[in-house]
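Asks: Predicted model follows, preceded by the sequence.
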Amino acid sequence: MSALAAAIVFTWLGMVLAISFLEAPLKFRAPGITIALGLGIGRLVFRALNGVEVVLATVVVAAVAADPPGWLALAGVCAAVAVLATQILVVRPRLTRRSDAVLAAQTDPAGGFVERSRAHYAYAGLEVLKVAALLIAGVALQIALAAG
């Protein structure tokens, strides 16, 4: 089960890195992408990512419950799951309200540039914490596997 947990943790990590730190920042630089279109794409992508993350987190939690790893791997998994729950239950609803307001206005006094909200920075900061937690969990799981 530790091999399964490690594989899922690294898959989860790769998804977060690809979406949050590659796709999200680049999306608004693509030709023809408006604020409204970018926000719509972002909502769809992050809703899908979070849904997949919930499935991956559930499988990882079941795997480490069935075959408990060392304390460091367990702490990393617990931290990643706690961060994900905070993002979904606390931060994403605030981001949705903010993007609803921006989309309803359809114009921005800053000439098309929409200032990022505190919720956006909170989500990004939590992504960094989640990446660190997943990296710690994955490495600790790999070490536990190697130790036998």
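Replies: Great, that's in hand.
Asks: make it CA atoms for all contacts and neighbour counts henceforth
Replies: Will do.
Asks: got the buried residues for the longest helix seen in the chain?
Replies: Ranked by residue count under DSSP state H, the longest helix found in the chain is helix 35-66. Taking 16 or more other C-alpha atoms under 10 Å as the basis for neighbour counts, the residues of helix 35-66 that come out buried are 35-36, 38-39, 41-43, 45-46, 49-50, 53-54, 56-57, 59-61, 63-64.
Asks: Kindly report the same for stretch 20-38.
Replies: Buried residues in stretch 20-38, counting neighbours by 16+ other C-alpha under 10 Å, are found at 20, 24, 27-28, 35-36, 38.
Asks: One more to weigh against that first structure:
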Amino acid sequence: MAIATAVTFVWLGMVLAISFLETPLKFRAPGVTIPIGLGIGRLVFRALNAAETAFALVLAIALVAAEPSAAVVVPASVVVLILVAQLALVRPRLTKRSDRVLAGEDAPRSHAHHAFIGLESAKVIALVVTGVALLSA
């Protein structure tokens, strides 16, 4: 359970730092154009998503080994399902739009960003609930 708890809180910290701090701030930095910000964002989110996938696997393995209560399994499952939805449904749409912008096209704003922010917020809540449940177990 200690590994699951550590992974959960490290994952939470990374999501908070990157999605809610670094991402909005990068576009306010002097000299950072939209294409440069998108290029940086793609690299950062590719790395974050790889780390999140590893965290999800470690969390799943740790929970299978520990056989925790539903109070832990349910929110942990929600976290993993949100990540899968982001990677399978939202991220491809965001990538398609950023490809167009990076190619010099004046692409319209994407509603996928709103979906991403909503899912990212839900993931933060689910990670907090999972972490608290793990600490209480």
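Replies: All right, it came through fine. Since this is a predicted model, take the numbers as computed values, not measurements.
Asks: which helices and strands sit right next to the longest helix of the first structure?
Replies: Under the contact criterion of 3 or more C-alpha pairs under 8 Å, 6 or more residues apart in numbering; DSSP states H and E, the helices and strands touching helix 35-66 of the first structure comprise helix 2-18, helix 71-86, helix 92-105.
Asks: what about the last one, how far off from the second structure?
Replies: This points to helix 92-105 of the first structure. Superposing on the second structure places helix 92-105 of the first structure at an average distance of 1.0 Å from its equivalents, by mean C-alpha distance after the TM-score superposition for the first structure.
Asks: Would you confirm that Val80 of the second structure contacts Ala56?
Replies: Yes. At 6.1 Å, Val80 of the second structure and Ala56 qualify as touching, with contact defined as C-alpha atoms under 8 Å.
Asks: residues near the residue lying closest to Ser69 of the second structure once chain neighbours are set aside, how many?
Replies: On the basis of C-alpha to C-alpha, 6 or more residues apart in numbering, the spatially nearest residue to Ser69 of the second structure that is not a chain neighbour turns out to be Ala137, at 7.9 Å. By the criterion of other C-alpha atoms under 10 Å, Ala137 of the second structure has 11 neighbours.
Asks: Show me the two of the buried residues of stretch 20-38 of the first structure that sit farthest apart.
Replies: The most widely separated members of the buried residues of stretch 20-38 of the first structure, counting by C-alpha to C-alpha, are Ser20 and Ala36 (18.6 Å).
Asks: so how far is Ala82 of the first structure from Ala140 of the first structure?
Replies: Counting by C-alpha to C-alpha, to the nearest Å, the gap from Ala140 of the first structure to Ala82 of the first structure is 18 Å.
Asks: More neighbours: the two, which one.
Replies: Under the criterion of other C-alpha under 10 Å, the comparison of Ala140 of the first structure against Ala82 puts Ala140 first, with 21 against 13.
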